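**Student:** Attaching a predicted model along with its sequence, questions to come.
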Amino acid sequence: MKKAFIRLHIAVLLAGLTGVLGRLISLNAGLLVWYRLLLTVPSLWLLALLRKQSVGIGRRDLWRIFGIGGIAALHWVSFYASIKYSNVSVGLLCFSAIGFFTALIEPLVMKHRVDRVELLLGMLVIVGILFIFQVDPHYKTGILIGLVSALLGSLFPVLNKRVLRRVSSENVTLYELTGGFLVLSVLMPLYLYLFPAPSLLPGLADWGWLLVLSWACTVLAFNLSMSALQKISAFTVNLSYNLEPVYGILLAFVLFREDRYLGGGFYVGFFLILLSIVLQTLRLWRRRALRASGSKATYPPAQSQ
């Protein structure tokens, strides 16, 4: 159990590192994501073959997963664009707005009532982001792009829920990233026309950081999460990933000293967002405890997203 928690938090730390790598890699956001997928997708297919993983899925699910993968790729592009137009800390704080958009979108897709508490906690995040926007207006472009990223990021986990009832999480990840790569490859000429890049090829340092981003922060992080799921519940895994922006911001403070350039408005906004995460975590723990005390039945863990 202890080793599982260590693996899980290494995976969360690696996820937080992705924002830092977005600043270190000199490519524009679209090319960064395209090269990330170029390295990641063959690696995942090779691992699947080595494990003799069954990769067969129905045609209907295939096209649906490819579409969700396209949304995920666009989420990554806008996430890195947010960092490029502002900084790592601001981009990661905007990423936290996913909870607000999920509270609005999930009831529409899954056809159930809006959870008012989740909506209020999500609005607390939005208030924190707006506070940063008002106090530090020079980050406004990055913040607006970051909110678009959060909106896109809230879509694919919700859409995944129905697919995960029929397809394993390993195959969903495999085909989604493959679909994201194909969709982004089709869109790349238009993207480069709208956002020209001085160079289409990564430099030597960029290749090194791309390998870290693809193999460590994507392939290794996914495998560590799946390994942790064998010992601890998906519920605990999902809660732990709330720490992703916190880890990323702390890394940005240490590596780039972004704390020197952020005013009081950032810290007020950060506190509000952190408060929202803590309250949601406590709420979910309490709900799970009440469920466990009300029934002796065991509950299978939800599929990891």
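**Tutor:** Structure's in. What do you need? Residues are numbered from 1 along each chain as shown.

**Student:** use CA for all of it now, contacts and neighbours both
**Tutor:** Will do.

**Student:** got the buried residues for the helix of greatest length in the chain?
**Tutor:** In terms of residue count, the longest helix belonging to the chain (DSSP state H) is helix 264-294. Across helix 264-294, burial judged by 16 or more other CA atoms under 10 Å covers 265-266, 268-270, 272-274, 276-278, 280-281.

**Student:** Tell me where the stretch 51-200 of the chain has strands.
**Tutor:** Using DSSP state E, counting those that start in this stretch, no strands are found in the stretch 51-200 of the chain.

**Student:** next one: the longest helix of the chain to chain centre, how far?
**Tutor:** 18 Å (CA atoms, centre = their mean, to the nearest Å).

**Student:** then this one, side by side with the first:
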Amino acid sequence: MQKNYTKNLSVLLLGTLFISTSGVLGRYIAMPAEAIILCRAFLAAIFIYIFCRVQKISFKINSAKDKRSFLMGGFLMGAHWVTYFYALKLSNVALAMLSIYTYPIITVFIEPFFSKKKVDRIHILMAILVLVGVYNLIPEFSIENTYLQGILLGILSAFFYALRNLMVKEDVKKYNGSMLMFYQMVIISVLLLPTLFFSDYSNIESQLPWLLLVALLTTAIGHTLMVNSLQYFSATTASIISSVQPIFGIIIAFIFVNEIPSSSTFIGGSLILLTVIIESVRSKK
């Protein structure tokens, strides 16, 4: 039991670490957000398809209801990515990543609509702690600059992500996580195909190494590990534990793009990390 818990928690945190690379990679890739997402989803679909074939994972969807769920999950994931990448372009890695980490708070309050589970008061307290942590991490901004737009898009992205995770939570009980991610990548690719006619793909060749990295490391591996972890943790628990993602993202941004965090970033990050530790201990019990 102890070994299984440690393994499952390690997989969740590893997936979170890989997903954290999206912030820096999103800043590196010199393409419009919708173009990045289409390339990311298409390439990730290829990687995941190959993995599923090697592992002999079935692609069969059992019912029309599940097909609708897959379609909605793919749409929400795509909406999450597009709004998140625009938040990155309008602000910076720390601000964009931290604004989407209102999603544990959103998850706490909307999960009861997807299950019979009641809102746990300790989760409300931890959600508030995460919110205070995020507030401390956000730099000073005014309505006149793009930071506010980035924050609002980040929060909207958080809402889409919370809804998607809650829908996947039901699907992952019946289907393999890699298979779920494959269909979501295909759906996102199809939905964004029209961008081929109006977005700028002229420098795709020079950006291909970064696109391959975000497709394989961040998406195919990171998000698949995250989806698989939903078999062992509730959506609320998984979201609170994965609140360590902004910390990972800020460290990676400091190393690779020299974004130096302020003292308030360290205070806010400590509060977020505290909620991760508390929820890790509680979920183990």
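**Tutor:** Nice, thanks for sending it over. Here the structure is a predicted model, which means the values were calculated and not measured.

**Student:** Just give the TM-score of the two.
**Tutor:** For this chain pair, the superposition-based TM-score is 0.81 by TM-score structural alignment, normalised by the length of structure 2; 273 aligned residues with a CA RMSD of 3.2 Å.

**Student:** ok so, going back, now for the buried residues of helix 264-294 of structure 1, which pair is the farthest apart?
**Tutor:** 265 and 281 (24.4 Å; CA to CA).

**Student:** Contacts for stretch 171-191 of structure 2 next, please.
**Tutor:** Taking contacts as CA atoms under 8 Å, 6 or more residues apart in numbering, the residues outside stretch 171-191 of structure 2 that touch it are 38-39, 41-42, 44-45, 48-49, 52, 57-59, 66, 69-71, 73-75, 77-78, 220, 223-225, 227-228, 230-231.

**Student:** need the contact list for the nearest residue to residue 218 of structure 1 once chain neighbours are set aside.
**Tutor:** For residue 218 of structure 1, the nearest residue in space outside its immediate sequence neighbours is residue 40; the separation is 7.1 Å by CA to CA, 6 or more residues apart in numbering. The neighbourhood of residue 40 of structure 1, defined by CA under 8 Å, 6+ apart, consists of 214-215, 218-219.

**Student:** which of those lies closest to residue 287 of structure 1?
**Tutor:** Proximity of the contacts of residue 40 of structure 1 to residue 287 of structure 1 (CA to CA) peaks at residue 218, which lies at 31.0 Å.

**Student:** In structure 2, what sits opposite the closest one in the alignment?
**Tutor:** Structural alignment (TM-score structural alignment) places residue 218 of structure 1 against residue 219 in structure 2.

**Student:** That match and residue 17 touch, don't they?
**Tutor:** No: using CA atoms under 8 Å, residue 219 of structure 2 makes no contact with residue 17, being 11.5 Å away.

**Student:** So which of those two has more stuff around it?
**Tutor:** residue 219 (28 against 22; other CA atoms under 10 Å).

**Student:** Mark which of the contacts of stretch 171-191 of structure 2 are buried, thanks.
**Tutor:** 38-39, 41-42, 44-45, 48-49, 52, 59, 69-71, 73-75, 77-78, 220, 223-225, 227-228, 230-231.

**Student:** Show me the residues you listed that map onto helices.
**Tutor:** Using DSSP H, 38-39, 41-42, 44-45, 48-49, 52, 69-71, 73-75, 77-78, 224-225, 227-228 are the members of those that sit in helices.

**Student:** compared with structure 2, how much does stretch 29-40 of structure 1 deviate?
**Tutor:** After superposition onto structure 2, the average distance of stretch 29-40 of structure 1 to its aligned residues comes to 1.0 Å, using mean CA distance after the TM-score superposition for structure 1.

**Student:** Which stretch of structure 2 lines up against that stretch?
**Tutor:** So in structure 2, the equivalent range for stretch 29-40 of structure 1 is 33-44, judged by TM-score structural alignment.

**Student:** returning to that earlier point: so how far is residue 170 of structure 2 from the match of residue 218 of structure 1?
**Tutor:** 20 Å (CA to CA, to the nearest Å).

**Student:** With residue 178 of structure 2 instead?
**Tutor:** 15 Å.
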